[in-house]
Each structure stands twice: as C-alpha cells, then as structure tokens.
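1. Predicted model and sequence follow; I will ask about them next.
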Amino acid sequence: MLVDALTLQLGYNATLVAIGAALLGISAGVTGTFLFLRKRALVSDAISHATLPGVCLAFILMATLGGDGRNLAGLMLGSAVSAWLGLVCVQVISHKTRLAEDAAIGAVLSVFFGFGVVLLTVIQTMSSGRQAGLDGLLLGSTAGMLYADALIIAAGGAITLALVLLLRRPMTLVAFDPQYATSIGIDPRRVDMMTMGLVMAVTVVGLKIVGLILIVALLIIPPVTARFWTEKSANVVLIAGAIGGVSGYVGAAISASAPALPTGPIIVLTCFALFVLSLFLAPERGVLAAFLRHRRFQKRVHLRQGLLALAQQQPVYEPLTRRLLAREGLARPDGVPTEAGKARAAKALRDERRWQVVHRLPEYEGAASLYDGLRDIETVLTSDQISEIDATIGGPKGVTA
C-alpha cells in the first residue's frame, strides 16, 4: 500500500494531499532557511503556538453562527489573525521594553498557547459545531480531508513558495548584512516583518497536514540539514526546499497508507531521518567525514613524529607510528629505519630547523603564521628562500629540499 501511495495510486484526494504536502514542505524549507540564516528560528515557535487561540475562536464563531466549525478556510483565517497578533506582540515587547527577543517569544508563546488550551476545553463542552477531531490540528491529520481542503493547502503552499522566491534577494541581504541592506535602501525591519509574514503563511497552510506544533520542525530541520551539504546560501535554499518537499511527500504517503498514524509526526520523522543521514554522511560537515579527517591528521602526526625520532636515532615505541612507518617502507617492523626512511627522516629534521629560522626572521612572518607542524616548507617558500635558509643553518649538503 505504501508503494501505491508513493506512486500516487491511492486516489485523487490522496494524490492532491501528497502534492500539497510536498509544496508545503518546499515552501517551509525555503522560508525557514532565511529564519535560520537570520538566527531567528525561535520566532517560528512563537508564531506556530500563537495560532491556537485563533483556531479555537474561529471555530467558536463559525459554530455560533450555525456554520461548520471545522471549515478549513475559516480556521486558517482565524489562525492567521492570531499568529499575526502574536508576532506583533513579540515585536512590541522586544522593541518597546528592555526584554530581549527570546524573553518576549517565551512570554507570547506560553500565554497564547495557554489561552488556546483553555479555549479547546471550552469547545469540548459545546453541543454543536462538530468539534470532534479538532485536536488533530495540533499534530496534523489528513484522514477525512476533503478535496477543497487539499486544494487550499496545495494552492497556499504554491503561493507562499512563489512569494519567498520573489523576496529572496532582500531577505538574503538582510540575513547576512543588514547594514549594507540599509545603505542601499532596504529596510531590515520591514524585510523581517515580511519574512515573519511568510513564516506565518507556511504555519497557517500547514495547519491541517503538519499541525500547529510540529510545523516548527518543518521550518527549521530542512535548512539545518541543508547546511551540512553546502557553504553557499543559494544552495542551502535549494537543498532545504528539496528536503522539505521530500519529507512532506513521503510523510503524506506513509500517512495515507496507514491512516491511524498522524500526518505531522510522520512528516517530521521523515525530515529527521534525512537530518540524521546528513549528519553522518555529508562529505564536508558530516560526522563520518570529520572522523576520517581526524584519522588522516592523526596518521600525519604519527608519521612526522616517527621520522623525527628516527632522525635523532631515538627508538619508536608507539605501535601506530611503527605500523605507519613500516607501511610506507620507511622502517622495518622492529623500528629500524630503511635507507628511504633515513633520507625522509633527515629531510624532516632539516625542515624543522628551517622552520625555526623562519620563525626567527621578521621577513618570514607571513610564512611563519602558516606553520602547523606538518606543512611542507616547499609549499610556503620558494627554492631560493629555502637555499638562503640552508646557508644560514649550515649542516649537511646531501639533504634534498
């Protein structure tokens, strides 16, 4: 059944939900990238939790007026108003008082969410409005989703993504250099508000699929994951969008094949699985790559120290050092140097003396700053400079440069 869901064979509604979830994931990943780069990821948490009172009040209002309290368009409108009010509260508290932004976020998050929980309790006592299943908006659920709901989510995700791409340049400038952005006529505060508005839009659109609590994960995990794979901001945006899209699509497909599973947690867990894979397997920043770099560095250190020990006719006791010397053909297993080992050892010792001269002479100050104990001096100085240093230190002439 999962294969059918992944290949869009479970029906029109399930297909539309999967496409909508993918679009939501792409827009969330791309939008979250600018929050991540701006170092304001916690704001998304405040926005998402601030939507709960709006959802509840919209439900109460629609039910009181005799309508369907679970109408998705009405719930999204209510959540948008509530989220915007929460965002304004954060901005006012952080700019008009001495409280830092994180303190303002904590206050708004807790107060709004607490108020929403109280309203949820009130809703459960109402005799009308089809309140059953309303708590599914907390964690997301596509079970029983109507065609109109899926269409709203798909369209909302696509529109939000288009707006993010349209505003990508000013948001990137403000994220990296707000002073420069100001100098060319871009108002960072206005751009920040637009970014928060896009985050709010993603939160509102993802209300039914991911839920108002877990949408934060879909905003933050994709850009954090993308950062493992690239150093360029443009590539982070693309990769984050791809990760969010794949997470949304696969998570929605899994949820469609197992309706008892809540959609939001499945999407988030799929996203987290991609994060874990990136954490370990990314070629530059991954744990495995870091481990291999450390091992290579460790081997270079042991080999260098072993050569210096051989040059000074000192015994080599470290097993790893002896294995490395033997593997390179520089020493026998018992630690006795070969002819090639003697030549390399003499070169290593002479290089150490050359570096000592480099550190003493002021004209080589730039070169001295590059010394790390392992770098070959030939990669820093020219042959003429090395010859001048050799003339200073004297010693045997048979040691190759």
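-> Received, thanks. Numbers count the residues shown, from 1 in each chain.

2. from here on, contacts and neighbour counts on C-alpha atoms
-> Noted.

3. isn't Leu109 right next to Pro53, touching?
-> No: proximity of Leu109 to Pro53 does not meet the contact threshold set by Cα atoms under 8 Å, at 11.1 Å.

4. any idea which element the residue lying closest to Leu37 once chain neighbours are set aside lies in?
-> Setting aside the residues directly before and after it, Leu37 is nearest to Ala175 in space (Cα to Cα, 6 or more residues apart in numbering), at 5.7 Å. Using DSSP states H and E, the element containing Ala175 is helix 168-176.

5. how about the helix or strand where Asp4 lies: buried residues?
-> Take DSSP H and E as the rule and Asp4 turns out to sit in helix 2-6. Of all the residues in helix 2-6, those buried under the rule 16 or more other Cα atoms under 10 Å are 2, 5-6.

6. Mind giving me the packing neighbours of that helix?
-> Helices and strands in packing contact with helix 2-6 are listed as helix 233-257; criterion 3 or more Cα pairs under 8 Å, 6 or more residues apart in numbering; DSSP states H and E.

7. what angle do the helix it packs on and helix 168-176 make?
-> Using axes from the mean of the first three to the mean of the last three Cα atoms, to 10 degrees, the inter-axis angle of helix 233-257 relative to helix 168-176 is 110 degrees.

8. what's the following helix or strand after helix 233-257?
-> Next along the chain after helix 233-257, taking DSSP H and E as the criterion, comes helix 263-281.

9. contacts for that next one?
-> 139-142, 209-211, 214-215, 217-218, 221-222, 224-225, 228-229, 243-244, 247-248, 250-252, 254-255, 285-289 (Cα atoms under 8 Å, 6 or more residues apart in numbering).

10. try it again with 7 Å
-> 139-142, 209-211, 214, 217-218, 221, 225, 228, 244, 247-248, 251-252, 255, 286-288 (Cα atoms under 7 Å, 6 or more residues apart in numbering).

11. And stretch 296-304, by the same measure?
-> The contact list for stretch 296-304, computed with Cα under 7 Å, 6+ apart, reads 321, 324-325.

12. again, only using 6 Å
-> By Cα atoms under 6 Å, 6 or more residues apart in numbering, the list of residues contacting stretch 296-304 from outside reads Thr321.

13. before we move on, back to that, can you get me the centre-to-centre distance for the helix holding Asp4 and its chain?
-> Helix 2-6 sits 28 Å away from the centroid of its parent chain (Cα atoms, centre = their mean, to the nearest Å).

14. Ok, stretch 173-189 next?
-> 23 Å.

15. Can you give me the buried ones in that stretch?
-> By neighbour count on 16+ other Cα under 10 Å, the buried set for stretch 173-189 is 173-175, 178, 181, 186, 188.

16. Out of those, flag the one nearest to Ala22.
-> The shortest distance between Ala22 and any of the buried residues of stretch 173-189, using Cα to Cα, involves Ala175 and amounts to 25.8 Å.

17. One more to weigh against that first structure:
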Amino acid sequence: MLDLINSLLFDYTVRTVAMGAAVLGIVAGALGTFALLRRQSLLGDAMSHAALPGVLLAFMLTGSKAPVVLVLGAAVAGVLGTFLLLSITRFSRVKEDAALGIILSVFFGFGLVLLTYLQRNPTAAQAGLNSYLFGQAATLLTRDVVTMAAFGGGALLLLALFWKEFKLLSFDRDFGSSLGYPMTVLDMLLTTLLVIGIVIGLQAVGVVLMSALVVAPAAAARQWTDRLGVMMIVASAFGALAGVAGAFISSLGAGLSTGPVVVLVVSVIVLLSLLFGASRGLVWSWLQQQRHRRTLRTQSVLADLYGLTTAQHPDPRHPHNFELLRAMNRYQGGVRHSLRALESAGLVRETTPGEWALTDAGVARAREEQISKEGVK
C-alpha cells in the first residue's frame, strides 16, 4: 500500500497512466451501463474498431498527432459508423448483429490498410500511430489525460442533462414515442456519447480491448443492484478501480502492458461480482435458495404436526412421535433440524425424548398459515 501511494504521488509515469485509466474507467463504466441494459454490448466493439481509420485519416489530413485532433477524427469515424449501422438496420432486412459485423470488419479493414500504407512510407511524424491498435498507456502525457477528461466530462454532463430521456429510451422506447419524445434523435445522441467514451480510450487500451472496458464494469455492477443510478455509479467505480490497479500492477514488472492488465483486473472484478454480487451473485443466490428451502421445510413440519393433532385429537397441543413426522414429511433429511428451528422460535416443544407438540404460539401460527393457504386456493 505504501508503494502504491508513493508511486501515485511521486512517479510521473505511473501517476499519469493511473489518472488516464481512471478517467477512462469512469466514463466507460457510466456509458457502458446504458449499452448493457439496451443489449448493445457489441456496439462498443464495433465502434472502437470503426474509430481506427478516423485516427489515421485525421493524421494524414492534418499531419498532427495532437490528442484533440486524433480524438475528433476517431469520433467522426465512430459517429459515421453509428449512422451507417442505424441506416442498415432501418432501411434493410439486415439484423443488428449482422450490421455490427459489417461495420466492424469494413471500417477495421480500411483502418489496417491505412496503417499499412503509413508504415510503408515511414516518417518521424507517424511514429506511434500503431499504438492505437493495441493501446500503449505508458505513452500518455498530461495533455492526453486532460483531453480525455474534457471529452469524457462533456459526455457525462450530457448524460446527466438527458438522464430521464435516456432512461425512457432504455426501458420503454414505445412509451417515450407516444409522449412525443424524439426517440431516434435520443438514440443517436446516446450512441454518440458512447462513441466519445470509446475513442478517448483508444490510446490507452486500443481498439481491440476497448470494448471490454465498456461492457465489463457495467456487467459487474449489474450483479450488485437493480437501480439504474446506483448501477452507473458502481460501474464507474469499478472502471476507475480497474484502471488504477492495472496501471500500478503493470508498473511492477517489465514488459507488462497497461491495457491488457486493466482488462484482466476488470475481468477479475466481473468474476467476483458474478459470484458474490448482492443482487444476482451466484453464491448469494445459492444461500438464498437454501434459506427458502429451510423455511419451506419448517413450514411443512409445522403443518404436518398441526394436521395430526386436529385430525386425531381434540387438543392441538397433543405430542406426536418424531418418526411419524419424518415419515409424513416429503423433505426427509430436514425434519430434526426443522423441529429444532421451530423450538427455537417457541412454536414447538419436546415433551419427552422423540415426542413433539405444538405450543400455543405454534397452534396460532399453524392456523394462520392454513387460513392463508386456503385463501390462496
């Protein structure tokens, strides 16, 4: 922990990379929440690949590698890819998944052609452009982080301004249309914001891995909550955590690229969330199922004991043999545990070894449950 704090405070490279990765994680996590909920997770992959020719064309037209110029070029290419995607799905019979594959392959192939052309005609100015393919976070400068924060902050500001409209778009588009909202325009705006969130991370993570940062934090956050606002905050926190942790881990060993390490860290976060998420985690779901099963077993034993007393004896507190209860209960393995749980709750008591009877509270509870079941029927 001391080494981490020392590196973040005094090591320029680690501090810059960590800040850039954190900004990227926050923006990608927030915008990726809507992509995940709208079942457009592959859109991030397609748009990140589509942005590559925009970066290269921006350099070829301007001769500048300024972050603002390259980000704007990537954004224009991403928006163009989005427009073509919406046009293909709207005016043809091609489904969205096929359209995504077309946009991804065509734009990425065009980008590779441009990259090959630049590599065959090397100049000092074009050095480092191939880092946009797989990312090279170690080359981030303060101006790059400022550019990322400016574009990402603008995207988050628009997200906050159109929060209600984007929620309506994500959950009930038809209802929004009936209210008079321009849902197609909102769809294009939200997709454009997602493109901005993608292109600002190309230098750090690259077109190949950028889609992971869009989907993974949101997928992890979904396991912890069912509320959109909380999910977006948690996704941003997971993205920032993965960025900072990935930057620090990659700084510990030579040859470790920050982008892949960040993706590995966020993958671990997703795995832990899938297992232990409070809302949908597999472990908590299993524990909840076991708790429900125990509840059903105890209710069944209580109902059987009450049924025996009312059918055979005028006194509902008459004791009955444990073996008889076990033979009656369909949950054969949990009768003894259920009786002990009912005893702890004051609903039954063991009159003699192996003989169990309802208490006054148990009789009242059994009657309530019987009346409730009859009402449901």
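-> The structure has been received and is ready for your questions. All values derive from a computational prediction rather than experimental measurement.

18. returning to that earlier point: quick one: which of the contacts of helix 263-281 of the first structure sit in helices?
-> Mapping the contacts of helix 263-281 of the first structure onto helices (DSSP state H) picks out 139, 217-218, 221, 225, 244, 247-248, 251-252, 255, 287-288.

19. So of the buried residues of stretch 173-189 of the first structure, which two are at opposite extremes in space?
-> For these, the farthest-apart pair by Cα to Cα is Ala175 and Ile186; their separation is 11.9 Å.

20. Would you reformat the buried residues of stretch 173-189 of the first structure as JSON lines and include distance to Lys96 of the first structure?
-> As requested, these are arranged in JSON lines below (distance: Cα to Cα, whole Å):
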{"residue": "Leu173", "distance to Lys96 of the first structure": "26"}
{"residue": "Val174", "distance to Lys96 of the first structure": "22"}
{"residue": "Ala175", "distance to Lys96 of the first structure": "23"}
{"residue": "Pro178", "distance to Lys96 of the first structure": "21"}
{"residue": "Ala181", "distance to Lys96 of the first structure": "23"}
{"residue": "Ile186", "distance to Lys96 of the first structure": "22"}
{"residue": "Pro188", "distance to Lys96 of the first structure": "17"}
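
21. Name the helix or strand for Ala218 of the second structure, please.
-> Of the helices and strands defined by DSSP H and E, Ala218 of the second structure is found in helix 210-222.

22. In the first structure, which residue range corresponds to that helix?
-> Residues 215-227 of the first structure are where helix 210-222 of the second structure lands when matched by TM-score structural alignment.

23. I'd like to check what contacts the matching stretch. Which residues are they?
-> Residues outside stretch 215-227 of the first structure that contact it (Cα under 6 Å, 6+ apart) are 28-29, 32-33, 44-45, 236, 239-240, 243-244, 275.

24. and which of those is nearest Arg350 of the first structure?
-> Val236 (46.0 Å).

25. Next, find the distance separating the equivalent of the closest one over in the second structure from Ser211 of the second structure.
-> Residue correspondence to the second structure (TM-score structural alignment): Val236 of the first structure is matched to Met231. Using Cα to Cα, to the nearest Å, Met231 of the second structure is found at 18 Å from Ser211 of the second structure.

26. just to revisit the earlier point, thinking the residue nearest to Leu37 of the first structure is in contact with Lys39, fair?
-> No: under the criterion of Cα atoms under 6 Å, Ala175 of the first structure makes no contact with Lys39, lying 8.1 Å away.

27. quick one on the thing from earlier: report the inter-axis angle for the helix holding Ala218 of the second structure versus helix 228-252.
-> An angle of 130 degrees separates the directions of helix 210-222 of the second structure and helix 228-252 when computed by the same axes, to 10 degrees.

28. Identify the residue of the second structure aligned to Ile152 of the first structure.
-> Under the alignment (TM-score structural alignment), Ile152 of the first structure maps onto Thr147 of the second structure.

29. What are the boundaries of the helices in the stretch 251-400 of the first structure?
-> Counting by DSSP state H, counting those that start in this stretch, the stretch 251-400 of the first structure has helices at residues 263-281, 287-311, 319-327, 339-360, 365-368, 383-393.

30. out of those helices, deepest packed?
-> Greatest average neighbour count among the helices of the stretch 251-400 of the first structure goes to helix 263-281 (a mean of 21), per mean count of other Cα atoms under 10 Å.

31. against the second structure, where does it fall?
-> Helix 263-281 of the first structure falls opposite residues 258-276 of the second structure when the two are matched by TM-score structural alignment.

32. thinking again about what came up before, which one of the ones in helices among the contacts of helix 263-281 of the first structure sits closest to Ile93 of the first structure?
-> Using Cα to Cα, the shortest approach to Ile93 of the first structure within these belongs to Ala217, at 25.1 Å.

33. that older thread, looking at the contacts of stretch 215-227 of the first structure, which is nearest Met126 of the first structure?
-> Top of the list for closeness to Met126 of the first structure, among those and by Cα to Cα, is Asp45 at 29.2 Å.

34. so that closest one is in which element?
-> Secondary structure (DSSP H and E) places Asp45 of the first structure in helix 41-64.

35. which parts of the helix or strand following that helix are buried?
-> Reading on from helix 41-64 of the first structure to the C-terminus, the next helix or strand found by DSSP H and E is helix 72-96. Of the residues in helix 72-96 of the first structure, those buried under the neighbour-count criterion (16+ other Cα under 10 Å) are 72-87, 89-91, 93-94.

36. and helix 72-96 of the first structure, what other elements does it pack with?
-> Other helices and strands packing on helix 72-96 of the first structure, by 3 or more Cα pairs under 6 Å, 6 or more residues apart in numbering; DSSP states H and E, are helix 41-64, helix 101-124.

37. Redo the ones you listed as TSV? Include distance to Val357 of the first structure and mean neighbour count.
-> Rendered in TSV, the data for these read as follows (distance: least, Cα to Cα, whole Å; neighbours: other Cα atoms under 10 Å):
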stretch	distance to Val357 of the first structure	mean neighbour count
helix 41-64	50	25
helix 101-124	53	18
